[in-house]
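**Q** Quick one, what's the 3D model for this:
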Amino acid sequence: MSRVSRHVKAAPHEGDVRFTFGVHPGANVTDHGLAPYYAMDNLIKEWGDRWETEGKPTEEIQLLGETWATCFDYSKSGLDPWDNPDFQLEQVREFQFYFVSKDSPTYEGKRADRDKRVKGGTITVRPRWPDLRSDGKPVSVPDYGAPYIDVQVQASNIPHEEYLTLVKRVMSAYGIASRYFDHPHPDSHIDDLAYYVRLYRDESGSLHAPDGPIARAHTLIQGDRSGYRKHVEDHTKIPGYYVTATVEDEKAGELIRGHELGKELKHYYPNEPQQYEPDQAPYHPKFEVAYQTSRTEQTVRWDDLDDAHRELEETILNALEWAGLAVTADSHAFVEFDPFWDVENTHEARKIVQCPLPKIESEQEHRVMQLWGDMTEADRDVTELLLTDGGKVSPKEAAEQTGNTYRTIREVTSRMEGLIRHTYGELELESKKIQQELLKRIRAAGDRFEQEIGSAAMDLADAAEERARDAWSRLRREYAISTVDRNDCRKLLKVGYQPADRDEAQSILREIKTAYQQHVEQFIAGVHVVMTLADGERLRIRDMNRAFQKSVEGQQREARHNKKAREMFDFEEWKAAGCPPADEWDTG
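**A** Next comes the predicted model:
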């Protein structure tokens, strides 16, 4: 683990913060109760008939060196009036304050509530008091034994730490004393928080690749069935169009030690990326990490903002690092003309860790191999049951469906600890990776199950020794790869294994690229790879990053036009990209 004191500062994106004002446990803090709410209600009365003749009240504020247009509005809340002599209002309203930056390039010149507010948002104010009801039925909200107001700020592309200042500025503009908002209650909390970086289109492929950090995080650390599992890959409009993976809070520490928040890792483009040109920011993708309230058991308080910001930004930086991308602003990977992001370095300390995914993958593969060698028929029955679709399985259901006794199922569960997880009376496989490894072995074994188990047991000693070596060493042995240092400072990797076809060749090249970058060196532009297919066709490539990118783009383009898919590495396509003949697949 290391701490970097100079790295690119991620841009704030979405935010949703719920402030509580009016009550506070602090001894030296005045409780203003519903005073700010009554002041807002008076705005309606003071504006009077002008709602019809002049429209909604509007004001301008200054924030972050920019001018902001704001607008005041209200709506019915659906709450019953408070049964208290101090409450004189016959109708309970919610109040909305819209705001939008007039200096933003997306500002349309409309009233704040009508503008798209790409850089802006809404402040919604709701009254609260003890025994709150709607149509006579209790409403579930925090009860502090006194009245207060709930102030929700939902915004985009504004630094989250400025939300409280924003509330004060807007309220002051409408004559509502800012002192009412000096002391948020400690229960004030965050419901949405997201940060992003925008990368040039030809730089981001390693993030959304099948062996990239987004896909592998889902495969290796999410359980087979328990909890929430979500991984989406949509490449229909462009490679990497929408690729996401969700990491639950209990798994966050497996990705980066010390992390606790459930979060979503997302690589995405706007809805219609083809509408933009290379000199426009939306032409290039965002890589975003967003806090997921529904995937996090603990509540993230407003006072926890700095820690939440650190964790989300660390996830961005580590994912970039694991994908072989630079994490400083002076690299040329980041788009410098994003209208909502200044690409600059910051000196806030952030933790960078060695990618844990290869180690997790190796451990899970070894665990499968180790227990596979000792599996019984009952173990196989339970494993095959868990490999089928259909949701979670209890030990009792497993006994009924496999024909084994309940006691046998419990013995299987105990014996296969590490492959099968038993929680809350339900069985599941430990991870998607383990599911894939077991499925591959069971399908390969077929009717030769007992013989395969015996062979696996005999191979365990060699496997344990092999596991101690790194993935690159294992890959070199598996595919008979020899390394040749050339006089021009480049390296040549000769692959002795002969793939059956180009599809298998591509898969092997992906493995070589991943292992080489993780265990030898990140820079692979000068590394040549040569292999021969089973039919004698000789293939050669130098820049693997560009090769995979061109391959995917070509396949997607052909798929969209319903034409026959082109072969993996096209000579004319490489020439058009300005690459010399040595860069292409060489069939000579």
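**Q** From here on, just use CA atoms for contacts and neighbour counts.
**A** Noted.
**Q** The stretch 201-350 of the chain: strands as residue ranges?
**A** Remark: strands assigned in the stretch 201-350 of the chain by DSSP state E, counting those that start in this stretch are 231-234, 242-247, 263-268, 286-292, 345-346, 350-352.
**Q** any chance of the ones you listed in JSON lines, with distance to Lys575 too?
**A** What follows is these, written out as JSON lines (distance: least, CA to CA, whole Å):
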{"stretch": "strand 231-234", "distance to Lys575": "29"}
{"stretch": "strand 242-247", "distance to Lys575": "29"}
{"stretch": "strand 263-268", "distance to Lys575": "29"}
{"stretch": "strand 286-292", "distance to Lys575": "29"}
{"stretch": "strand 345-346", "distance to Lys575": "37"}
{"stretch": "strand 350-352", "distance to Lys575": "39"}
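**Q** and Tyr497, which of these is closest to it?
**A** strand 231-234 (30.8 Å; CA to CA).
**Q** hmm, back to that, determine which of the strands of the stretch 201-350 of the chain approaches Gly324 most closely.
**A** Within those, the stretch nearest Gly324 is strand 350-352; the backing value is 13.0 Å (CA to CA).
**Q** please give me the structure for this one as well, since I'd like to look at both together:
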Amino acid sequence: MRERIEPAPHEFTANYIFDSNGLLPFFAADSVVKAADGSQTATFLHRGGKWRVTLSFRPSNIIHPGSRLPGGTEWRLQKMREFKMKVSRHEDEDSVGQQKFYAHLTPRWQGMQAEKSNGTRTEISIPEGILEAINIRIQGSNIHFHEYQSLLRDAMIAVGIRGEYFEDPHEHSNVQDAERYVRVHKDASGPVHGRSGPIASMGHLLETDRRGYRKTVQNDDDDYGRNLPGYYHTVTLGPRRVREAFPDHSLPKEVKHYYAREAANQPDSSPLAHPKVGVSYQVSRWDGKLGVSETDLDRLQHELDQTLLSVLADAGLDISPTQGRGPYVPDAYFEGETAPDVSEPVVLDLTTIRSSQECVVVRHLRGGLSPVQWESLQTLVTDGGEVAPQNIAEEHGRHVESVRRALRGIDDLVEREYGKVSVRSSYIAELVHEAVEDADEAVRRAAEAGAKALSAAERGLGETMSVFVAWAARHGVEIDDALNRREARMTLRFGKPGLEAQRAIREGFRIWKDAGMPPERYRSAQVRFGDGSVGEAWRYLDTG
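**A** Below is the predicted model of the structure:
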């Protein structure tokens, strides 16, 4: 198995519910804290490392249940308390960004209530099947996801609470946040957050114009107003759009490129001078649940790592460095080393998605849109909010059934659900918006690309070859001789040299191979640029 760069864990938040022993762990924590006059501190060993734990209490807004709980358990505590625990690596006690977590322990029983700040009471939702239990909310950083439960157990033992209370989390336990990351040298990370890089491309290609959640952030100024390209760039995708790029994934995720707040003041020798590229789980972006079992945590790490490696590879970064650490910068928790069991990256087929979406627009514009279809698209790309067919009909003085029929005829451009309609992707919306703003120019460009693709299809070159021809038209690449096998050598002509041209050459090579064309013919092609410079295709394919 080929070794890959191994990401490191960063943030992690989860709710661990334990009901096997009812409220005994809660009562035990109360006894320990009272015996220690409000706070118990201890040190312990975990997998060869020394850790420090502090258990204390805080006031609670939970309504006192009286002398007995609904389930029959006797309640002898006069004051309502909750318990907080801090666990950290002993040697990291005074360091920044240390390996640590905080645990908040609260009781759970059916019918329990809490008092809000305004004095009103509300019932706390407890999953059915749980009579009495404890909930421990863990928030930590720089610790492997699988270690939190065993660390919690060892910390509890260290302060005098039985470890078996924390052996078997309830199935309703759930992960709320998790991130895996690598640190990349600032001189190599530009393609990750660049205009044509994977973060921007996923935001434009894999999310609908309005339906669901779309968030793309591109901030190049730090918190002090200093310009730092790539300071905070993110894209967040829900489960549906994640599956378009990763068919076997389902967890909603955020992909991000970001610097530390103090990065601009750091020397190049400091890891903080260089950005992180990370992928995090976004629980608020779906209705599903991810548990805390070994299987669930394995799945979480696999999806995060595979997404991260795929993004790095798509940006042209070496994910299997064999000499040194390649473009990666180690820090206190990211070692910059490779490992054989890291998830295999997925080829982000964003080029094909982009070409397919372009072809959809081309086909409709060349074939001609009905007046009602054109009006509907005008509204969708300029409205900026949720749109119903009735809204479109009223805006243009049409019958609503005419609008619905028109929309059914452009199903590959729009999505219709629950009485609302939206453009199928932000990228399609941009293409259509160009047509709305300057119809003649947009149709001319679309017709040119479409004509070349249709010509390729008519010559029996197949659908994938048509995608290659559409790619060439989009990049202004002249490839007539590429399709003529009698030519001794084919030529690829680009406007200007640079990273975008190099990226386009690599994309074209992948589509060329997918079409079943001989790789050696493409690799041996001559590359000519508008400034008169000439190169060999293989040099651009084998760089980086």
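**Q** where does the TM-score land?
**A** The TM-score (TM-score structural alignment, normalised by the length of structure 2) is 0.83; 497 aligned residues with a CA RMSD of 3.3 Å.
**Q** mind putting the strands of the stretch 201-350 of structure 1 in JSON lines, distance to Leu492 of structure 1 and mean neighbour count included?
**A** Listed next are these as JSON lines, based on distance: least, CA to CA, whole Å; neighbours: other CA atoms under 10 Å:
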{"stretch": "strand 231-234", "distance to Leu492 of structure 1": "33", "mean neighbour count": "16"}
{"stretch": "strand 242-247", "distance to Leu492 of structure 1": "33", "mean neighbour count": "24"}
{"stretch": "strand 263-268", "distance to Leu492 of structure 1": "33", "mean neighbour count": "25"}
{"stretch": "strand 286-292", "distance to Leu492 of structure 1": "33", "mean neighbour count": "25"}
{"stretch": "strand 345-346", "distance to Leu492 of structure 1": "37", "mean neighbour count": "16"}
{"stretch": "strand 350-352", "distance to Leu492 of structure 1": "31", "mean neighbour count": "19"}
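**Q** Would you mind measuring from the counterpart of Ile214 of structure 1 in structure 2 to Ala273 of structure 2?
**A** Aligned by TM-score structural alignment, Ile214 of structure 1 pairs with Ile199 of structure 2. Distance, Ile199 of structure 2 to Ala273 of structure 2, using CA to CA, to the nearest Å: 21 Å.
**Q** do the same with Gln323 of structure 2
**A** Plainly put, Gln323 of structure 2 is 22 Å away from Ala273 of structure 2 if you go by CA to CA.
**Q** gap between the residue lying farthest from the centre of structure 2 and Asp37 of structure 2?
**A** Farthest-out residue of structure 2 from its mean C-alpha position, per CA atoms, centre = their mean: Ser67, at 48.3 Å. Per CA to CA, Ser67 of structure 2 is found 24 Å from Asp37 of structure 2.
**Q** next one: Ala453 of structure 2
**A** To Asp37 of structure 2, Ala453 of structure 2 is 79 Å away according to CA to CA.
**Q** go on, Glu478 of structure 2?
**A** Distance, Glu478 of structure 2 to Asp37 of structure 2, by CA to CA: 80 Å.
**Q** Looking at these two, which has the bigger crowd around it?
**A** Each of Glu478 of structure 2 and Asp37 has its neighbours counted (other CA atoms under 10 Å); Glu478 has more, 16 against 9.
**Q** For the aligned residue in structure 1 for that one, give me its contacts.
**A** The equivalent of Glu478 of structure 2 in structure 1 is Ala480 (alignment by TM-score structural alignment). Each residue near Ala480 of structure 1 by CA atoms under 8 Å, 6 or more residues apart in numbering is listed here: Val495, Gly496, Tyr497.
**Q** wouldn't Arg68 of structure 2 be in contact with Leu77 here?
**A** No. Arg68 of structure 2 is beyond contact range of Leu77, at 10.4 Å (criterion: CA atoms under 8 Å).
**Q** Mind naming the longest helix for structure 1?
**A** If you go by DSSP state H, structure 1 has its longest helix at helix 449-468.
**Q** For that helix, name the packing helices and strands.
**A** Applying 3 or more CA pairs under 8 Å, 6 or more residues apart in numbering; DSSP states H and E, one finds that helix 449-468 of structure 1 contacts helix 357-372.
**Q** Give me the neighbour count for the counterpart of Asp341 of structure 2 in structure 1.
**A** Taking TM-score structural alignment, the alignment pairs Asp341 of structure 2 with Glu348 from structure 1. Neighbour count of Glu348 of structure 1, defined by other CA under 10 Å: 13.
**Q** In contact with the nearest residue to Glu348 of structure 1 once chain neighbours are set aside, which residues?
**A** What sits nearest to Glu348 of structure 1 in space, not counting adjacent residues and going by CA to CA, 6 or more residues apart in numbering, is Ser5, at 5.8 Å. Counting by CA under 8 Å, 6+ apart, Ser5 of structure 1 touches Thr346, His347, Glu348, Ala349, Arg350.
**Q** closest to Ala505 of structure 1 among those?
**A** Nearest to Ala505 of structure 1 out of the contacts of Ser5 of structure 1 is Arg350 (CA to CA; 38.7 Å).
**Q** Please look at that closest one and Arg310 and confirm they touch.
**A** Yes. Counting by CA under 8 Å, Arg310 is a contact partner of Arg350 of structure 1 at 7.0 Å.
**Q** Pick out whichever of Gln323 and Ala273 of structure 2 has more residues nearby.
**A** More crowded of Gln323 of structure 2 and Ala273, by other CA under 10 Å: Ala273, with 22 against 6.
**Q** corresponding residue for the more buried one in structure 1?
**A** Ala273 of structure 2 maps onto Tyr283 in structure 1, with residues paired by TM-score structural alignment.
**Q** For its match, which residues are in contact?
**A** Tyr283 of structure 1 makes contact with Arg201, Tyr269, Pro273, Gln274, Gln275, Tyr276, Glu277 under the criterion CA under 8 Å, 6+ apart.
**Q** what about burial for the residues you listed, which qualify?
**A** For the contacts of Tyr283 of structure 1, a burial check counting by 16 or more other CA atoms under 10 Å picks out Arg201, Tyr269, Pro273.
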